[in-house]
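>>> build the 3D model from these lines:
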Amino acid sequence: MTEAAPVDPSRVTFEKIREAAVLIKGAVLETPCLPAPRLSQLTGAEVFVKYENMQVTGAFKERGALVKLSSLDEDEKKRGVIAVSAGNHAQGVAYHAGRLGIPATIVMPVLTPFVKIAATRSYGAEVVLAGNTLAEAKAEADRLAEKNNLVWVHPYDDAHVIYGQGTIGIEMLASQPDLDVLVIPVGGGGLIAGIATAAKAIKPSIEVIGVETTLYPGMWGALYGKEVRCEGATIAEGIAVRDIGILTTAVVKQTVDDILLVSESSIEQAINAYLTLQRTIAEGAGAAGLAALLSDRNRFADKKVGLVLCGGNIDPRLLSKIVVRELARDGRLVSIRIDTPDRPGILGEIATTIGDMQGNVVDVEHHRLFLNVPAKGATLDVTFEAFDRPHGERIVAALRAREFVVRYLEIGERMD
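Take a look at the predicted model:
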């Protein structure tokens, strides 16, 4: 961060990644890479998942952090390290710095969720809250690094960090040597640079494809020489990187076959699929690879595809919201507005009609006092569960057959 990373990609070698694999053995979990038959059925590919969400800190970042910290000399270790992060990198550095007895300062934006701040502190790091953005937090970290002579641990644009992340590629092909394609989330590029280097050395015929959100297509732009804008609120904040790495970009251009861009809705669908089909938790960045398969089924049809579920640190409230939204998209959770006369028993009639059709009412809002409701009328907002979309449509048809005026609502829509 204080010095530009070297642009010579030849520094990133398979031999260095193999040395990193030996170094981290026993200190970082060798996570399983397992077949996922239900995801295969969903996507049309033969899917295998590498579960990096099983790491102690819930994400792959531990690997690169440990390799970088282990590369420091005794004087650097004594001085201590500094990093800027609002999430997984912070926890990875803090955890392994604590294990190795290295003082660690992590600068996080003041708006970082408390759960992430608390987790980072729990590993023994000094957490400094500064600024509303990562850029503002970095400015404070630059000041502290200069003042206290601290060593930077960059989240991605560092050769040692790339070596560590590349160990995932070794493990995946050792477990599943017949993989045709690896689909890897891309933020700053450290993960895919390391994995692609290892995978191409082990199996030159393998295809390596990166995935970015459409809101942050930095590596896609670099790979194809396109001007891009990186901005906006994304559910995949772990790969929402405005400034991709210099070294990582050089490696990606030599080793990666393609970069795909995925929508926010496809990432939501992938998070939900991991939860409901695989019974595992993926954060937005962790689900990006599966989102690519869902977005372009023809490209991956009948291929053996390795996905890296790179992290599972998602806010439980956000996860629950995604589940509800996916139920609505699938037609299994239906929200409707019913205009009715204001008379006794009307709610019972509606509930009975839905129940007789085997629907399950989960929420009701009864409106009488709004000015856009007739004085002798009422409006009911009803949300109910159905088996699937056709079942929900039959329930609505049954209500309309009883001469109720019914229209569909978006989940969460309320009276003006």
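
>>> C-alpha from now on. contacts and neighbour counts both.
Fine.

>>> ranges for the strands of the stretch 251-400 of the chain?
Counting by DSSP state E, counting those that start in this stretch, the stretch 251-400 of the chain has strands at residues 258-262, 304-309, 333-341, 360-367, 377-385.

>>> of those strands, which approaches residue 34 most closely?
Closest to residue 34 of the strands of the stretch 251-400 of the chain is strand 304-309 (C-alpha to C-alpha; 9.1 Å).

>>> the closest one - contacts with which helices or strands?
strand 46-51, strand 181-185, helix 288-295 (3 or more C-alpha pairs under 8 Å, 6 or more residues apart in numbering; DSSP states H and E).

>>> 10 Å instead?
In terms of contacts (3 or more C-alpha pairs under 10 Å, 6 or more residues apart in numbering; DSSP states H and E), strand 304-309 is packed against strand 33-35, strand 46-51, helix 159-175, strand 181-185, strand 207-213, helix 288-295.

>>> next, the second sequence, to be compared with the first:
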Amino acid sequence: MENLTLMNVQEAQANIGSYIQRTPLDHSQTYSKMTNSEIYLKLENMQKTGSFKVRGAANKISKLTSLEKKYGVIASSAGNHAQGVALAASRGGIPATIVMPESAPIAKIDATRGYGANVILYGNVYDDAYEKAKEIQAVTGATFIHPFDDLDVMAGQGTIGLEILEDLPDVDTVLVPVGGGGLISGIAVAIKSLRPKVRVIGIQAAEAASMSEALRSGHPILIDTANTLADGIAVKRAGDLTFDHIKQWVDDIVTVTEDEISAAILSLMERAKSIAEGAGSVALAAALNAKVDITKQKTVLVISGGNIDVNFLAQIIERGLLTNGRSMVFRTILPDRPGNLEKLLILIAKERANVLTVEQVRYDLSVPLRYARVTMTLETLNYEHQEKVLQSIREAGYPFQKDIRH
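Have a look, this model is predicted:
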């Protein structure tokens, strides 16, 4: 097996300078207080194309021969790698074809086309798109740009590690999102070659934990599903090269739940004023939920991307509010007489909960005659506030069912 080296990463840093921008390493007082550590956000969501992926794609494309450039490039991607390849190819005047899953966010599909690539939609997840892209490559002779299982791509991603050490030489721990493993492989090689004692820990979505399963099994395996809102790391099979590098260089891999990811997306919006996609939020999700012991350590969270569909974002915000106790749905039955709904609303107002929606239903066979079913969505401060509101409703004699959407 060929091994990625520090020299490979340093060469990549020289190769891609004109393709990328150096992203900020932002110290967060808010998250530092919340985790009893020193938290720094490596904001790759501010990278060109909105993701770190352009780094690896640019390094790979910079090494193509004249003949390879003539035949063009092809890639498979859920979105971020697609945009990186499309941008790097367009800069060099190279034809690019990208196969994307039909489930890819519309924003990523449109952005990839906007960079001049020919986009083909195929399959439900990345792995389906990958198989289709390999079929097309066999016919066209185009160079396949793998999103993670390629040394040149891994080297490009590893330049993030060099930037972290340049900006924060005394870093203790780096938390990195993991899908196929290209990002963490490159970062780990770069950082640990220079600072062996720095911990590099991978974060996966529990619903797409292909690398965790590979490490458990001793080799990459195909998992049954990769159904997660963190679509950028929804990979059903870990890479072979990346698996070997992760075994050698990475300290640990932990997982986070869908609710933890959605809450992290919402937190980044509110506390850091930063838009991150699901994959870009998993490192924060791990930090906020104590999946890794980072107490009193200088810890970098790699916010790997910010390309998220606006319509999907609305759903995530709603889910995040529910998860954090910031929103509550409950249902009750009221006698259908004038003033009864007003009494309930006054009771809720006294507890300083904000009514977002009210639905009143009379004509339903499940509703007793001369009664109405009322469903409300309330804005609350936290779970403690919710319990206080519900206690007042309970003491007033109203029957209720809480959080009916869970």
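
>>> between the helices and strands packed on strand 304-309 of structure 1, which one is closest to residue 338 of structure 1.
Evaluated with C-alpha to C-alpha, these place helix 288-295 nearest to residue 338 of structure 1, the distance being 35.1 Å.

>>> so where in structure 2 does that closest one end up aligned?
The aligned range for helix 288-295 of structure 1 in structure 2 is 282-289, by TM-score structural alignment.

>>> and stretch 352-370 of structure 1, by the same measure?
Counting by TM-score structural alignment, stretch 352-370 of structure 1 sits on residues 346-364 of structure 2.

>>> for the matching stretch, buried residues please.
Within stretch 346-364 of structure 2, the residues that count as buried by 16 or more other C-alpha atoms under 10 Å are 347, 348, 351, 353, 355, 360, 362.

>>> so which of those residues belong to helices?
Among the buried residues of stretch 346-364 of structure 2, the residues falling in helices (DSSP state H) are 347, 348.

>>> can I get the buried residues of stretch 346-364 of structure 2 in a markdown table including distance to residue 199 of structure 2?
Formatted as a markdown table, those follow (distance: C-alpha to C-alpha, whole Å):
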| residue | distance to residue 199 of structure 2 |
| --- | --- |
| 347 | 52 |
| 348 | 49 |
| 351 | 46 |
| 353 | 44 |
| 355 | 46 |
| 360 | 55 |
| 362 | 60 |
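
>>> ok, which of the strands of the stretch 251-400 of structure 1 comes nearest residue 128 of structure 1?
Nearest to residue 128 of structure 1 among these is strand 304-309; the distance by C-alpha to C-alpha comes to 29.1 Å.

>>> which residue is nearest the middle of structure 2?
Central residue of structure 2 (C-alpha atoms, centre = their mean): residue 279, 1.5 Å from the mean position.

>>> these two touch, right, it and residue 260?
No. Between residue 279 of structure 2 and residue 260 there is no contact under C-alpha atoms under 10 Å: 11.8 Å.

>>> and for those two, which residues touch both?
Contact criterion C-alpha atoms under 10 Å, 6 or more residues apart in numbering; residues shared by residue 279 of structure 2 and residue 260: residue 205.

>>> now do the helices in the stretch 51-200 of structure 1.
62-70, 74-79, 88-100, 114-122, 134-148, 159-175, 190-202 (DSSP state H, counting those that start in this stretch).
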